Structures are given as structure tokens and as C-alpha cells.
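[1] Sequence and predicted structure are below.
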Amino acid sequence: MKRFRSYLALGAAMLCAGAAPGAQSENRNPTCPASPNWAANQVMTLTPLDRGGQRVLLAEGMITAGLANRLRDALNADDEISEIWLRSPGGDAYAGNEAGRMLRTEFPGIVTRIPSGWACFSACNFVFMGGMVRIVEPEGQFMVHMFTHTGNRDAIRQEVEAGTDNTVALIGEIEQSSAQLATEDNDFLIRMGVSRRLLSEVMYATQAVGDGETRRCLTQDEAYDYNVANVRE
């Protein structure tokens, strides 16, 4: 199948080359572009088309529940697709994890790519890591933050104002849910062959909530050091 042949050809093309991330940045997130190029679609669109003599699937927009099934259907409907190109602000962390596992299990020859100038953030990271062959092009942004369920600060403030009992209960729920997600993330990285140092040194070392929120874009060297990407073109 073309998909598997593409995988073998790319596997033989591993090279050692480096590139710096985009020059434009914001003070709070100095390693990332000020305006990341991710799609504004509220539900990720999946568009098969021909690019550069090969069949690719553009995956653009927010990751929501059911993405794994939608990706499966799209790939089964067109077995000429050899790569998935990702451009996403993230979304449902569990859905991203599920989609990545599905790709590795059911489509082991698929290539995932973050094209130059595109950004793959948060839950998108896990879809990307589901590819057996993973490419982050120079100027492509593999952008991470600490995964958390506390994105709605107004809800937390309301609970604090409601009283101590409510606040303690909310914090307990957050801690339990975050610990469960961290365990799943760790297991996912092991299965995908990605260094677990990515969690301890980057993903869970970056604040995700509050005025000091930061994003982290891996350099090309970091992407290969953590084995997030495993092919350089």
C-alpha cells in the first residue's frame, strides 16, 4: 500500500539538520510566534487532497470527542492518503490521546507532519505523536503546555466565593482528574516511543492557568532529542 511504502522511504531519509523557530514572538511566550497559525474551526475539518505528488489529509481546527472515529473513516475511505498534516489549537485532551492511539494501532504506516508555519498545540500534540513517522518542518510549531482541567478561572473564582467546602471539593476534583490525565499521558508517550522527559521537563513544567500562562515551542533539536519528531527532511 502506498501509505506503507511512504513510511519505508521516509524512514531511510533520516538526516541531521537544525532550524530555529519563527523569529516573531510575544514576551509571555518567547519561544513561540505571537500569532500561531492554527485553524479557527470549532470542529477539526479533515480534507483529503493532492500535494506535491502525494495524497495527504489536512486536519485543521479544534479537537473534539469522536475525532478518532472521524480520522478512521477518512483514512479507510481513501487508502492513498500517506500523511496527515496538522494545524490545531488543541481541544479535548482525551480525544487527542484516543486519536493518536488509534493511528498507531490501526494505521502504523501513516506519517504525521506539522508543515512550516503551522502550529500544533495541546491535544494536537498527541494526535501528531500517533504517527509512526513524525515530521516537524523548520518553522513548524510543536507547541506545548501543561495539560489541565482548570482553564475556566471564572468558575474557580465562583467556587472560592461560595465557601471553603465548595473550594476544597473543586480542588480535589481537579487534582484527581489531572493525576489521571498525567498517568495516561505517561503511558501514551511510552507506547509512542517518545521520551517521558517531555512530560517532566516541558509539558508539566509549564504553567497553563493564570496571568503567567506560557506556551512552549520546541526547537528542531528539542523535537528530535525528545523523539517527538523522528525524521528530518
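    That came in fine, so what should we check first?

[2] Please make it C-alpha for all contacts and neighbour counts, starting now.
    Fine.

[3] Would you mark the buried spots in the helix or strand where D187 lies?
    Assessed by DSSP states H and E, D187 sits inside helix 164-192. Buried residues in helix 164-192, defined by neighbour count with 16 or more other Cα atoms under 10 Å: 167, 170, 178, 181-182, 185-186, 188-189, 192.

[4] Just give me the closest of those to H149.
    S178 (6.8 Å; Cα to Cα).

[5] now the residue nearest the centre of the chain: how far from G11?
    Centroid check for the chain by Cα atoms, centre = their mean gives N125 as the closest residue, at 1.2 Å. The spacing between N125 and G11, counted by Cα to Cα, to the nearest Å, is 21 Å.

[6] surely the residue nearest to the centre of the chain meets V144?
    Yes - between N125 and V144 there is a contact at 7.3 Å, judged by Cα atoms under 8 Å.

[7] Which SSE is immediately downstream of the helix holding D187?
    Using DSSP H and E, the helix or strand that follows helix 164-192 towards the C-terminus is helix 197-201.

[8] returning to that earlier point: mind giving me the packing neighbours of the helix or strand containing the residue nearest to the centre of the chain?
    Using DSSP H and E, N125 maps to helix 124-129. Secondary-structure packing of helix 124-129 (3 or more Cα pairs under 8 Å, 6 or more residues apart in numbering; DSSP states H and E): helix 93-106, strand 111-114, strand 141-144.

[9] okay, these in TSV with distance to L58 and mean neighbour count next?
    As requested, these are exported to TSV (distance: least, Cα to Cα, whole Å; neighbours: other Cα atoms under 10 Å):
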stretch	distance to L58	mean neighbour count
helix 93-106	15	21
strand 111-114	10	25
strand 141-144	16	27
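
[10] just to revisit the earlier point, residues touching the helix holding N125, excluding its own?
    For helix 124-129, the surrounding residues in contact (Cα atoms under 8 Å, 6 or more residues apart in numbering) are 63, 86, 88-91, 96-97, 99-101, 103, 112-113, 134, 142-144, 192, 194, 228.

[11] Apply 6 Å and report the result again.
    90, 96-97, 99-100, 112 (Cα atoms under 6 Å, 6 or more residues apart in numbering).

[12] quick one: which of the residues you listed is nearest A77?
    Closest to A77, out of all of the contacts of helix 124-129 and judged by Cα to Cα, is A99, at 16.8 Å.

[13] what about the closest residue in space to the closest one that isn't next to it in sequence, which helix or strand?
    Among residues not flanking A99 along the chain, A68 sits closest, at 4.1 Å (Cα to Cα, 6 or more residues apart in numbering). Element membership for A68 (DSSP H and E) is helix 67-77.

[14] circling back to that earlier point, and of the helices and strands packed on helix 124-129, who's closest to Q220?
    strand 141-144 (9.3 Å).

[15] on contacts alone, who are the packing partners of the closest one?
    Judged by 3 or more Cα pairs under 6 Å, 6 or more residues apart in numbering; DSSP states H and E, strand 141-144 is in contact with strand 119-121, strand 216-217.

[16] second one coming, line it up with the first:
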Amino acid sequence: MSWRHKGARLGLAALAFGGLTGATGMDPVNPTCPLNPDWSNNPTMKLTVEKRAGMKVMLAEGRVDPGLPDRLSAALKANPDVTEIWLRSPGGDARAGNAAGRVIRSNFGLGTRIPSGWACFSACNFVFMGGQPRLIDPGGVFMVHMFTRTGDRSAIDMSVALGTDATKELIGDIEQDAALLASEDNAFLIKMGVSRKLLTDIMYQQRAVATAEDKSTRRCLTLDEALKYGVTYAPE
């Protein structure tokens, strides 16, 4: 059995216990997810190389920022014997997440892992998908949501101040960019061996903004979902 296939079996075993994630502290607003996910408050993702369990791993902790792909590429070149990247992140820049995932995939056999108690949310999902294999430890959290392109509050506020025409123009730009990003995400998932139905069946089904009737905006994948959509590998 190859190292990659051994990793796949380990990932399946880990996910078998994943249904217990946050069982004693679930979020009443997002009931599939823990109340207090551990995803690091670093404003930019910090990359730290350490020895863990007899292997060299890279801890990737914090927000996915636009400079991450370049930093990650440089860090991997400086540490070619890293075997896994361990992820803990609240997400961040969507395109940087896709680019960082491609950097990981370009390093053949480099695995990604969500350790027990750590959470990988939003753009972090796409960083994680670059791994071969992809492992989720018991208690690790793979959390998804509906992406939005309205995170730049300063641009929105300025357009409102400038008047109706400027606001309409910004909304049009946001909608156009959101459609383009959806296409990019779809192509990325296919390339990484993840079903594009993860987008249509799970991610796009979440609310971008909470309402009075339904405040849930996040979803943590179950074992069955992670296997169904190819987020992790099933044993042969």
C-alpha cells in the first residue's frame, strides 16, 4: 500500500469519529458546528515548521491573506521535507485560498490535515483541498458557507455616499465578480478531485446573511458528506 493510500485510510478512520465534533458545545445558531471554533485570530496566516510525531509539518494558522500563496511557496521551497500542512483558519481572501491550494498540489504527495479541535472555514477549505492526501482528525472541523463579495465595507460605504448610480455600479461589479469566482471555484474543485456538488448541494445552500427566520450561515460537514463529495478519500 502506498503512503498516499495509507493516509487515505487514516483520514477515513479519523472522520469516523468526526460526528462527535463539538458535541458538548454546539452552536445553537449553526447546529452542525461547534460554538467556539478554534481557527486562530492571526490577521495573516502564520507558517511555522515543526517536528510532530516524528515528521516535519507546517502549521498554517490564521487568516488567508493575499500574500499567502507566495509565502507558502517560499516556505515549502525552504523546507522540502515537510510532509503535511496543518490548517487552522477562519478563511479570508477566496482567490488566495485557491492559489494556495494549487501551490500545495504542485508539491506531489504533500498532505493537508485539520487536527483535532482545529477548524478550517471558508477560504481555508480551498487551501485544504490542495492536499494529497487530505486528513481530518477526530474533532477536526471542516466548516463551509456561502461566499460573498461584499466584504469591503469601505468601498460600499463610499459608493452609497456618492449616490445611487455609484451604488448600482458597485453592485454590478460585485455580482459580476461573484459569478466569475463561482466559475473559478467550480474548476478548482474538479481539478482537486472534489465533487463540484459540494458547491451546489452544500455551500450554495447556506445563507450569506442571517435572517430573523433562519440565522444559520455555516455548515460543518458530516462523515458521509466528506466522503460523498470527495473532501477526504475513501479506502480501497
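    That came in fine, so what should we check first? Bear in mind the structure is a predicted one, so any value in this text is a computation, not a measurement.

[17] Work out the TM-score between the chains.
    Overlay of the two chains. TM-score (TM-score structural alignment, normalised by the length of structure 1): 0.88; 227 aligned residues with a Cα RMSD of 2.2 Å.

[18] Arrange the helices and strands packed on strand 141-144 of structure 1 in JSON lines, one row each, with distance to W38 of structure 1 as further columns.
    Shown next, in JSON lines, are these (distance: least, Cα to Cα, whole Å):
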{"stretch": "strand 119-121", "distance to W38 of structure 1": "5"}
{"stretch": "strand 216-217", "distance to W38 of structure 1": "14"}
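
[19] nearest spatial neighbour of A123 of structure 2, skipping sequence neighbours?
    G91 (4.3 Å).

[20] and the end-to-end length of stretch 30-47 of structure 1?
    So stretch 30-47 of structure 1: terminal residues 32 Å apart, Cα to Cα.

[21] ugh, wrong one, stretch 211-223 of structure 1
    Start-to-end, stretch 211-223 of structure 1 (Cα to Cα) is 27 Å.

[22] cool, stretch 149-166 of structure 2 as well?
    Terminal residues of stretch 149-166 of structure 2 lie 17 Å apart, using Cα to Cα.

[23] again with stretch 81-101 of structure 1
    Using Cα to Cα, one end of stretch 81-101 of structure 1 lies 18 Å from the other.

[24] What are the contacting residues of it?
    3, 38-39, 55-65, 68, 110-114, 118-124, 126-127, 130.

[25] can you do 7 Å?
    Residues from elsewhere that reach stretch 81-101 of structure 1 (Cα atoms under 7 Å, 6 or more residues apart in numbering): 2-3, 6, 38-39, 55-68, 75, 110-115, 118-124, 126-130.

[26] Turn the buried ones among those into a named PyMOL selection, would you?
    Selection of buried members from the contacts of stretch 81-101 of structure 1 for PyMOL, criterion 16+ other Cα under 10 Å:
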select buried, resi 3+6+38+39+55+56+57+58+59+60+61+62+63+64+65+67+68+75+110+111+112+113+114+115+118+119+120+121+122+123+124+126+127+128+129+130
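
[27] ok, back up a step: closest to G151 of structure 1 out of the buried residues of helix 164-192 of structure 1?
    For the buried residues of helix 164-192 of structure 1, the nearest to G151 of structure 1 is S178 (12.1 Å; Cα to Cα).

[28] my guess is the closest one meets T148, correct?
    Yes - between S178 of structure 1 and T148 there is a contact under Cα atoms under 7 Å: 5.9 Å.

[29] quick one on the thing from earlier: in structure 2, which residue range corresponds to the helix holding A68 of structure 1?
    Alignment of helix 67-77 of structure 1 against structure 2: residues 68-78, by TM-score structural alignment.

[30] average offset between that stretch and structure 1?
    Per the superposition on structure 1, stretch 68-78 of structure 2 and its aligned residues are separated by 1.5 Å on average (mean Cα distance after the TM-score superposition for structure 1).

[31] any idea how far that stretch is from the chain center?
    Taking Cα atoms, centre = their mean, to the nearest Å, the mean C-alpha location of stretch 68-78 of structure 2 is offset from the chain mean by 18 Å.

[32] Pull out the buried positions in that stretch.
    Buried-residue list, stretch 68-78 of structure 2, by 16+ other Cα under 10 Å: 68-69, 72-73, 75-76.

[33] try stretch 46-55 of structure 2
    For stretch 46-55 of structure 2, by 16+ other Cα under 10 Å, it's 46-47, 49.

[34] Ok, stretch 225-235 of structure 2 next?
    Quick answer for stretch 225-235 of structure 2 (16+ other Cα under 10 Å): 226-234.

[35] now do stretch 10-25 of structure 2
    Buried-residue list, stretch 10-25 of structure 2, by 16+ other Cα under 10 Å: 10-19, 21-22.

[36] Equivalent analysis for stretch 78-89 of structure 2, please.
    For stretch 78-89 of structure 2, the neighbour count (16+ other Cα under 10 Å) marks 82-89 as buried.

[37] what distance separates it from the middle of the whole chain?
    Using Cα atoms, centre = their mean, the offset of stretch 78-89 of structure 2 from its chain centre is 15 Å.

[38] Would you mind measuring from the residue nearest to A99 of structure 1 to E98 of structure 1?
    6 Å.

[39] next one: M129 of structure 1
    Taken as Cα to Cα, the span from M129 of structure 1 to E98 of structure 1 is 11 Å.

[40] Let me see the contact set for V209 of structure 2.
    V209 of structure 2 neighbours (Cα under 7 Å, 6+ apart): T217.

[41] what residue of structure 1 is the furthest out?
    Structure 1, farthest from centre, Cα atoms, centre = their mean: G163 at 36.9 Å.

[42] quick one: contacts for D50 of structure 1?
    Here D50 of structure 1 is in contact with V56 (Cα under 7 Å, 6+ apart).

[43] secondary structure element for it?
    strand 45-51.

[44] and the angle from the helix or strand that that strand is followed by to strand 45-51?
    Next in sequence after strand 45-51 of structure 1, counting helices and strands by DSSP H and E, comes strand 54-60. Counting by axes from the mean of the first three to the mean of the last three Cα atoms, to 10 degrees, strand 54-60 of structure 1 lies at 150 degrees to strand 45-51.

[45] Mean deviation, strand 54-60 of structure 1 versus structure 2?
    Looks like 0.6 Å for strand 54-60 of structure 1 (mean Cα distance after the TM-score superposition for structure 1).
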